[in-house]
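1. Have a look at this fold, sequence not included:
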């Protein structure tokens, strides 16, 4: 009983961490895309 509960807690924590990492990656992608767009915009200017 105790072991299953602790493993469930660990699974929940891992899921939270992976979700956070996924969101961080998405944010970084957005930042990189915006930066690339601004650079291309300046070059075309």
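-> Great, that's in hand. Quick caveat: nothing in here was measured; it's all calculated off a predicted structure. Numbers count the residues shown, from 1 in each chain.
2. From here on, just use CA atoms for contacts and neighbour counts.
-> Will do.
3. and residue 27, how many neighbours?
-> The local packing of residue 27 (other C-alpha atoms under 10 Å) involves 12 other residues.
4. From residue 41, how far out is it?
-> Residue 27 sits 21 Å away from residue 41, going by C-alpha to C-alpha, to the nearest Å.
5. how about the helices in the protein?
-> Counting by DSSP state H, one finds helices in the chain at the ranges 2-44.
6. Buried ones in stretch 6-17, by neighbour count?
-> Within stretch 6-17, no residue counts as buried by 16 or more other C-alpha atoms under 10 Å.
7. What of stretch 20-29?
-> Per 16+ other C-alpha under 10 Å, stretch 20-29 contains no buried residues.
8. Below is structure B, check it against A:
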């Protein structure tokens, strides 16, 4: 069990890192203005 830290495997840390990156991306997009903030949403105008 050389690949475990705190009783969990490397996959758990990879998933946690992925979640953190996604949350940071969401925060950045929510603070962005212009095209970047509405790139994934259709315009309501």
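-> On my side now, so go ahead. All of these numbers come straight from a predicted model, not from anything done at the bench.
9. so what corresponds to residue 18 of structure 2 in structure 1?
-> Using TM-score structural alignment, the partner of residue 18 of structure 2 in structure 1 is residue 26.
10. where does its match sit relative to residue 12 of structure 1, distance-wise?
-> Counting by C-alpha to C-alpha - residue 26 of structure 1 and residue 12 of structure 1 are separated by 21 Å.
11. which residues does residue 31 of structure 1 contact?
-> Counting by C-alpha atoms under 8 Å, 6 or more residues apart in numbering, residue 31 of structure 1 makes contact with nothing.
12. Next, work out how far apart it and residue 14 of structure 1 are.
-> Taken as C-alpha to C-alpha, the span from residue 31 of structure 1 to residue 14 of structure 1 is 26 Å.
13. Same check on residue 33 of structure 1?
-> 28 Å.
14. just residue 27 of structure 1 next, same as before
-> Separation of residue 27 of structure 1 from residue 14 of structure 1 (C-alpha to C-alpha): 20 Å.
15. Residue 8 of structure 1 too?
-> Distance, residue 8 of structure 1 to residue 14 of structure 1, using C-alpha to C-alpha: 10 Å.
16. repeat for residue 35 of structure 1
-> 31 Å.
17. Also residue 44 of structure 1?
-> Distance from residue 44 of structure 1 to residue 14 of structure 1, by C-alpha to C-alpha: 45 Å.
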